[in-house]
Each structure stands twice: as structure tokens, then as C-alpha cells.
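>>> the amino acid sequence is not available; the structure is as follows:
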């Protein structure tokens, strides 16, 4: 499976590194070619560098590791290159005061789907800080990290589940793309608890055996 990465920031770095270690063919792309080249060189493992268009063309699966607000325009510009491909959105539309910027409207993932309607959009990898994705593997108290995945295309979901397993994580069915907004709202809540309150967000949920009463 070939993976194109749109972006050269921390999420792009962390996930591209792990997928390259898992033997995937990875191309990182950015507006700044020098940044893309430096990132590819640092990761090693045969990772290639290019512009955004080159990364979109190279991947069977394309990760949009882009800030909310920039992603939709970038994807719109690459609509032709993304047609028929799996497009993964890991962004979080969280603003000042840990406010959900998409409240009352389409989710960030749905905005990408509208910008590139021929792409098969999946929401994943948005609930954790990039440092979690650098762990080899992310296992806590003997349990692999669970990664919710939302999308409407089964073949696209199969591909993304495989990428989740590449990280040593366990994919979890989060429902269709219409539920991606729930993942983004969860991220806003968790970030507010972790960063704003210094609270343990895991402690708000009971064990599965007690979840339904």
C-alpha cells in the first residue's frame, strides 16, 4: 500500500515514520519542498519527498495532516488527484477555549468530502497527541490503544484499519462519516480536560462491564 502525506508537521512526521517502519511506501508532500525533503531524510526508510500534488498522486491512501481551515482548500485544489483514493482526515477543529469550531455545521471530515467528492474519506487518528503515535507500540497497562475509524466506504475502511494495525493499535468501528463530528467533539472535550483542567479523561468512562448498567 502506497501512502501520500499532505503536510510536514508533527502529525505527518509521527504517522509517516511508523508507516515507513512497517514497510509502507510513503511520500511526504508540502508547500515548502525543503521541509518535505528534510522530513523524508529524517524519517529515512526510503520515504520520498515532493509537493502536495506529488504526494496526492503517489498514495493509494492519502493522509490529510493539515490544520483545520487549510485542509478543505488544499483538498479542493487536489480534487482530480484524489479521485477514487482513500483520504484520511486526522484534523481537529478546536479553537480558543477548546471550542468546537464546527458546532452546528458539517464536521471537518465532511468538509473534506465536499471538497473532493470523488475521494473516499475516512476520519481517524484525531484523538491522540502526535507523541502517542511515536510510541512503539501505543500500549497502556497491557492494552493496545483503540483507534475509532469513521467512514462510508468499506474498502476504504479496510485500508485504514490495516494502517491502524501497523501502529500496533486496535481499530474500532466508529460508524459512518456522519459520525465523524462525534470524534471531533470528543477530541475537543478531551483536550479541554487534559490541557485545561489537568484531568484524566480516561477516568470519565466506566469499564465496559458496567457501561450499560
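That came in fine, so what should we check first? If you're wondering where the values come from, they're calculated on a predicted model, not measured in any experiment.
>>> only C-alpha atoms for contact and neighbour calcs from this point on.
Noted.
>>> identify the residue nearest the geometric centre of the chain.
Against the mean C-alpha coordinate of the chain, by C-alpha atoms, centre = their mean, the closest residue is residue 90 at 2.6 Å.
>>> show me where the protein has its helices.
Secondary structure of the chain (DSSP state H): helices at 10-21, 33-43, 52-58, 71-77, 79-82, 108-115, 130-133, 154-166, 180-191, 208-211.
>>> take a look at this one as well, against the first:
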């Protein structure tokens, strides 16, 4: 699969590096050609401009700050799948600065397939993800392609609903990061469903 990255930061390097090792062809795109080239060299990819990477990828990883995500996503050609891994956090209190980045992208660029994924963990996790890690995915189209890329990391794709639920993933990230920054441990927050809800889930009979 051909993957373009819009951005050349830590998340891009971590995820794209894994995909290169899995056998995918990756172009790292950035405004700074020198930095994009350095990242590409480290992970075994090729480098280009943002526009070149957007045109290159069947799938495009949006790895830029959330506040510019919509504008950068406008570069992606129609019909491509865009993975949004951003979190629009207000770092003063770890709330959402602008909710539903993924939905905003979809409204601004309706001709692309927007999928929310990989936003619940930092780059350090994606550089060496634990086997079997669940990765929630929200999207209306393009989800199976992203699920394949999740599996290439040795992780398990978790169907989390349509794109309308992406705001919940973003809010979950804000909640978890806020707890972690304050010294809390989020790893033990979710017991097995049978323990949390009994043998029957809410809404089922």
C-alpha cells in the first residue's frame, strides 16, 4: 500500500516507521524539506512536500497540529482515505479546544474518507506497541483499510462506530491525558465487560 504522511513529527515517524517495516511504501511530507528528508531516511521512506505526499498516498496520515488539520487535509485528492490521529487539546486544563476535528475535516473535504484512529496513545507506544493492543477506529468509509494498518502494528482494530463518534474518541484522549498528567493511572479503569455490565450489556436483553 502507498501511504503519504502530512507532517513529519513524532507520531508520523512512529507510525510510518512501523508501516515501512510491514512492507508498505511511504512518503513523508512536510513544509520543511530537510526535516522531512531526515525522518524519511531514519525510517526507510522517501520524502516530499505536503502536496506531493497527499497525492502519493492511497492512505494519508494526518500528522499535523489539530489547529491546522482541516486546512492541510484540503490537499488530499478525492477518494483517498485520511487517518486523523490528532487531538485538539487545551493544555491549560486538558479539555478539548475544538471538538470533533475528524468531523470538521469531513465537512470541509467531503470527497475524502476520514477515519479517526491512533489518537489514544503517544508516539512512544506506536514505536513498540504491545501485542494485542486495541486501537479504536471511527469512520463511515475506509475503515477496513485502516484496520489492516492497525494489524500491521501487531494491534487489534476495535470498531468504535461511525465518524459521528470520533468526538468521543477525542474526548477520551483528553480525559486520559488529563488523568495521566495529574499523576493518575488510566490503565486499570476499564474492567472486563462481564464485570462492568454483567453478562448482558445495556440495551440488550
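Thanks, I have it. Worth saying up front: this structure is predicted, and the values here are computed from it rather than measured.
>>> what's the TM-score here?
Remark: TM-score between the superposed chains equals 0.93 [TM-score structural alignment, normalised by the length of structure 2]; 197 aligned residues with a C-alpha RMSD of 1.0 Å.
>>> that older thread, minimum distance to residue 100 of structure 1: which of the helices of structure 1 has it?
helix 180-191 (6.0 Å; C-alpha to C-alpha).
>>> what angle do that closest one and helix 108-115 make?
140 degrees (axes from the mean of the first three to the mean of the last three C-alpha atoms, to 10 degrees).
>>> related to what we said a few turns ago, now the helices of structure 1 in a markdown table, please, with extra columns for distance to residue 144 of structure 1 and mean neighbour count.
Below are these laid out as a markdown table (distance: least, C-alpha to C-alpha, whole Å; neighbours: other C-alpha atoms under 10 Å):
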| stretch | distance to residue 144 of structure 1 | mean neighbour count |
| --- | --- | --- |
| helix 10-21 | 15 | 21 |
| helix 33-43 | 24 | 18 |
| helix 52-58 | 30 | 24 |
| helix 71-77 | 30 | 19 |
| helix 79-82 | 32 | 20 |
| helix 108-115 | 25 | 23 |
| helix 130-133 | 12 | 16 |
| helix 154-166 | 10 | 18 |
| helix 180-191 | 19 | 21 |
| helix 208-211 | 15 | 8 |
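>>> looking at these, which is nearest to residue 201 of structure 1?
helix 180-191 (5.9 Å).
>>> the closest one packs against which elements?
Other helices and strands packing on helix 180-191 of structure 1, by 3 or more C-alpha pairs under 8 Å, 6 or more residues apart in numbering; DSSP states H and E, are strand 99-100, helix 108-115, strand 146-151.
>>> how about 10 Å then?
strand 94-95, strand 99-100, helix 108-115, strand 120-123, strand 146-151 (3 or more C-alpha pairs under 10 Å, 6 or more residues apart in numbering; DSSP states H and E).
>>> need these in CSV with distance to residue 137 of structure 1, can you?
Below are these laid out as CSV (distance: least, C-alpha to C-alpha, whole Å):
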stretch, distance to residue 137 of structure 1
strand 94-95, 27
strand 99-100, 30
helix 108-115, 26
strand 120-123, 21
strand 146-151, 12
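>>> and the residue nearest to the centre of structure 1, how far from residue 199 of structure 1?
23 Å (C-alpha to C-alpha, to the nearest Å).
>>> leaving out chain neighbours, which residue sits closest to residue 189 of structure 1?
residue 98 (7.4 Å; C-alpha to C-alpha, 6 or more residues apart in numbering).
>>> which residue in structure 2 lines up with the one you found?
Aligned counterpart of residue 98 of structure 1 in structure 2: residue 94 (TM-score structural alignment).
>>> and the corresponding residue of structure 1 for residue 59 of structure 2, what does it touch?
Using TM-score structural alignment, the equivalent of residue 59 of structure 2 in structure 1 is residue 61. With contact set as C-alpha atoms under 10 Å, 6 or more residues apart in numbering, residue 61 of structure 1 has these partners: 1-5, 26, 55, 82, 84-88, 119-121, 156, 159-160, 163.
>>> residue 191 of structure 1: which of the helices and strands packed on helix 180-191 of structure 1 is closest?
Closest among these, using C-alpha to C-alpha: strand 94-95, at 8.8 Å.
>>> tell me what that closest one is packed against?
Counting by 3+ C-alpha pairs under 10 Å, 6+ apart, strand 94-95 of structure 1 packs on helix 180-191.
>>> what range does the helix it packs on cover in structure 2?
Counting by TM-score structural alignment, helix 180-191 of structure 1 sits on residues 166-177 of structure 2.
>>> and residue 87 of structure 1, what's its match in structure 2?
In structure 2, residue 87 of structure 1 lands on residue 82 (TM-score structural alignment).
>>> is its match in contact with residue 138, as I believe?
No. Shown here, residue 82 of structure 2 and residue 138 do not form a contact pair, counting by C-alpha atoms under 10 Å, at 11.8 Å.
>>> now do the shared contacts for the two.
102, 114-116, 146.
>>> can you tell me, leaving aside adjacent residues, what's nearest to the counterpart of residue 74 of structure 1 in structure 2?
When structure 2 is aligned by TM-score structural alignment, residue 74 of structure 1 is paired with residue 72. Counting by C-alpha to C-alpha, 6+ apart, residue 72 of structure 2 lies nearest to residue 6, which is 7.5 Å off, once chain neighbours are set aside.
>>> burial count for that neighbour?
30 (other C-alpha atoms under 10 Å).
>>> ok, the residue nearest to the centre of structure 1 - contacts?
By C-alpha under 10 Å, 6+ apart, the neighbours of residue 90 of structure 1 are 11-12, 63-68, 108-109, 122-128, 184.
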